[in-house]
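Novice: here are the coordinates; sequence isn't available:
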């Protein structure tokens, strides 16, 4: 099968690699976001997907707007039975969706219809979901609203971070895509419509989302810390400096103080009173400093009860 692959970030790379290395299909082109200027030098850098495609000698296109009429005509000239979309970052027009014989298949990092949208991995952790997974979906004009083709689930242990779950799910996407393509070719997949009433929306992450509200429960804050690790990260303030919290746990000690105050200090950590329970802080990063265990941070900073 001739396939056009549309994707941009690191998450899409293992899926494209699986598609290339399967040897069963021909990736006739890769479409990704335009190169971006980085740092003070302004040097243009390629997207992770573009780098992989060029390593394998695949033609790469970087349109500002994939829906632009002139680029749609470019797509029409590329041999294509199927378009695969993985975290591409642009919305496809109906004209493009209807172009290939087998339509457009999206690899999405959630169990749809739960967590439609931009950041499903992080929100599944923040919400305390018991499971998540990968869905392959027949795309339509809506936002992650197309018919479900195949899914693969994993149980969540309550220890995952946004980064670790990102890695786990990205490895699952490629094999599920290959299985989906084979099923479509053989006519063995029956698309299943999504139940819109069960849908949730995974809004885009922002830095402001990481500001910790200690009036919330320790359980909620601990999930926020894990979900936003490694970006944008959860944070509070130590004096006038931002203090990122990279790791924490819910203490089994009963609440004893005012919300937002340090109420328990030991050699390895300190505990902050929340709206419900104490949050024990295990790893931090003070503004301008490196990440470190809380024990190391306390050696250079005086942390006493009621000091925050």
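Specialist: Everything's here; your move. Values in this document were obtained by computation on a predicted structure and should not be read as measured data.
Novice: from here on, contacts and neighbour counts on C-alpha atoms
Specialist: Fine.
Novice: what sits up against stretch 260-277?
Specialist: Stretch 260-277 is contacted from outside by 214-219, 250-251, 253-259, 278-282, 293-295, 303-308, using CA atoms under 8 Å, 6 or more residues apart in numbering.
Novice: Just the buried ones from those?
Specialist: 214, 217-219, 250-251, 255, 257, 259, 278-282, 293-295, 303 (16 or more other CA atoms under 10 Å).
Novice: Just the ones in strands from these, please.
Specialist: Taking DSSP state E, the ones among those that sit in strands are 250, 278-282, 293.
Novice: Show me what the longest helix belonging to the chain is packed against.
Specialist: Taking DSSP state H as the criterion, the chain has its longest helix at helix 162-186. Counting contacts by 3 or more CA pairs under 8 Å, 6 or more residues apart in numbering; DSSP states H and E, helix 162-186 packs against helix 13-21, helix 120-126, strand 131-138, strand 147-155.
Novice: which parts of the last one are buried?
Specialist: I take that to be strand 147-155. Those would be 147-152, for strand 147-155 by 16+ other CA under 10 Å.
Novice: Greatest separation within those: which pair is it?
Specialist: Distance extremes for the buried residues of strand 147-155: the farthest pair is 147 and 152 at 15.3 Å, using CA to CA.
Novice: can you pull out the helices in this protein?
Specialist: Applying DSSP H to the chain gives helices spanning 13-21, 48-55, 69-76, 94-97, 120-126, 162-186, 218-227, 294-300.
Novice: Can you point out the buried residues in the first one?
Specialist: Translated: helix 13-21. So for helix 13-21, counting by 16+ other CA under 10 Å, buried means 13-16, 18-20.
Novice: hold the first one in mind and look at this next one:
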């Protein structure tokens, strides 16, 4: 197909390395179709940049091509209707033996469309963005913090020969040293930073001013095989940072089946909410938190898991999943799925916000024993589950209520408990009494803990056993519930029961 703007196109394209977008504002429907077909056979990512087909019609009409407007009205501009679609396959120039998406695109444009590319400012309103996805090995900037990200990072290090050419890490800046109760300086260093130092990996830290002030190293900006990987990083990566990497070469390993449990604490909330199914997703990092297209995922069962056990299980899955994704990144990008197209997309996405201390406070009015026990497994690694214990006999307001953390929790079915002493049987009958409110507790020696009444799930009541308790301000927890109760016998009521409350803290 003859055209007059080829040199101008090449000149403009020369300003972009193959890792950056090439904008082709084609005017004709026929050229749009030709380019679409080309991309099906090429190594580019092609995006339709118009919110709707009517937008395409308006652009075609503005170009004065009435026949093409008619074609667009009759056939639309498939397959790029209503939302961005991407198609990716490896492109190869037989003459040079290198990837060259520009040559294929240029040859398909007619004279008018090729001139449009050469016009001043034509790329500011593109109909197409064309981008190469490099095959491995990659030059990786890895962003992470904790043990979960360490497992992912170690998997990348194991693939230095085939998948990874070079790797550097970016971690949050270390907080200011804090004094311990004994006056010693303590600094919380991110585990990923320690691991990278062991392997002599270049380490970057997030500036105190935030990621907006972080400069992506030129070695990544200027490379077509640069790859950004984030796992349990804890920061929203700003657009300027993301734009330094190719569109599909910025990946996040997220420990949930997106769009479920978007946010900073998916593992904790999967346990606390009693999910019977979770997993790991590999998504493209988008400008909106956890909204990127999905390239890979795998399910996992979190039944009766603690946070640490489930974290380690999902980290191992995520590490293998990332390696599998990198081996075939161009092909997986071609089949990437928007989160809105997932099987459960008819259900609203769920959030997993960062766990705060207030989330660990027991609300006796709404929480069953099962729910409290799940909450304990999910968040106690960060904040122990706790409650408030009033002292009705106190004269000093400072001692009128105590904060008590609950440890080693178990849901108890009283119908299955045997060999109870007479005192235990009497106390438990009082707990079962309708007049006993949730939060009422008594000591059970046969069970080896403090038995606490909770609201029921589909029944009158449920019961929780706390084997260890710790009052805030005390140097260490009591060895068991019986020892702990010795200091609070004056708070027992006439029935010999202790009462906890749901006094909520201010957020």
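Specialist: That came through, no problem. Note that the structure is predicted; figures quoted are calculated from it, not measured.
Novice: ok, whatever residue of structure 1 lines up with residue 191 of structure 2 to residue 38 of structure 1 distance?
Specialist: Aligned by TM-score structural alignment, residue 191 of structure 2 pairs with residue 48 of structure 1. Using CA to CA, to the nearest Å, we find residue 48 of structure 1 at a distance of 14 Å from residue 38 of structure 1.
Novice: between those two, which one's more packed in?
Specialist: Shown here are residue 48 of structure 1 and residue 38; by other CA atoms under 10 Å, residue 48 has more neighbours (16 against 10).
Novice: Hmm, that one is touching residue 14, no?
Specialist: No. Using CA atoms under 8 Å, residue 48 of structure 1 is not in contact with residue 14; the gap is 10.3 Å.
Novice: what sits against the match of residue 191 of structure 2?
Specialist: Counting by CA under 8 Å, 6+ apart, residue 48 of structure 1 makes contact with 8-10, 13.
Novice: any idea how far it is from residue 238 of structure 1?
Specialist: Relative to residue 238 of structure 1, and taking CA to CA, residue 48 of structure 1 is found at 36 Å.
Novice: same question, residue 128 of structure 1
Specialist: Distance, residue 128 of structure 1 to residue 238 of structure 1, by CA to CA: 28 Å.
Novice: same check, this time on residue 23 of structure 1
Specialist: Residue 23 of structure 1 is 54 Å from residue 238 of structure 1, by CA to CA.
Novice: Looking only at neighbour counts, state which of these two leads.
Specialist: Regarding residue 23 of structure 1 and residue 238, a neighbour count based on other CA under 10 Å identifies residue 238 as having more, with 15 against 9.
Novice: for that one, what are its contacts?
Specialist: Neighbours of residue 238 of structure 1 in contact, by CA under 8 Å, 6+ apart: 286, 308.
Novice: ditto for residue 157 of structure 1
Specialist: Applying CA under 8 Å, 6+ apart, the residues near residue 157 of structure 1 are residue 130.
Novice: Likewise for residue 10 of structure 1?
Specialist: Applying CA under 8 Å, 6+ apart to residue 10 of structure 1 gives the contacts 48-49.
Novice: Check the alignment and tell me where it lands in structure 2.
Specialist: Aligned by TM-score structural alignment, residue 10 of structure 1 pairs with residue 147 of structure 2.
Novice: and residue 240 of structure 1, how many neighbours?
Specialist: Using other CA under 10 Å, residue 240 of structure 1 is surrounded by 8 other residues.
Novice: same thing with residue 103 of structure 2?
Specialist: With neighbours defined by other CA under 10 Å, the count for residue 103 of structure 2 comes to 14.
Novice: name the element it belongs to?
Specialist: Assessed by DSSP states H and E, residue 103 of structure 2 sits inside helix 101-108.
Novice: Give me the range in structure 1 that that helix lines up against.
Specialist: So helix 101-108 of structure 2 is aligned with nothing, judged by TM-score structural alignment.
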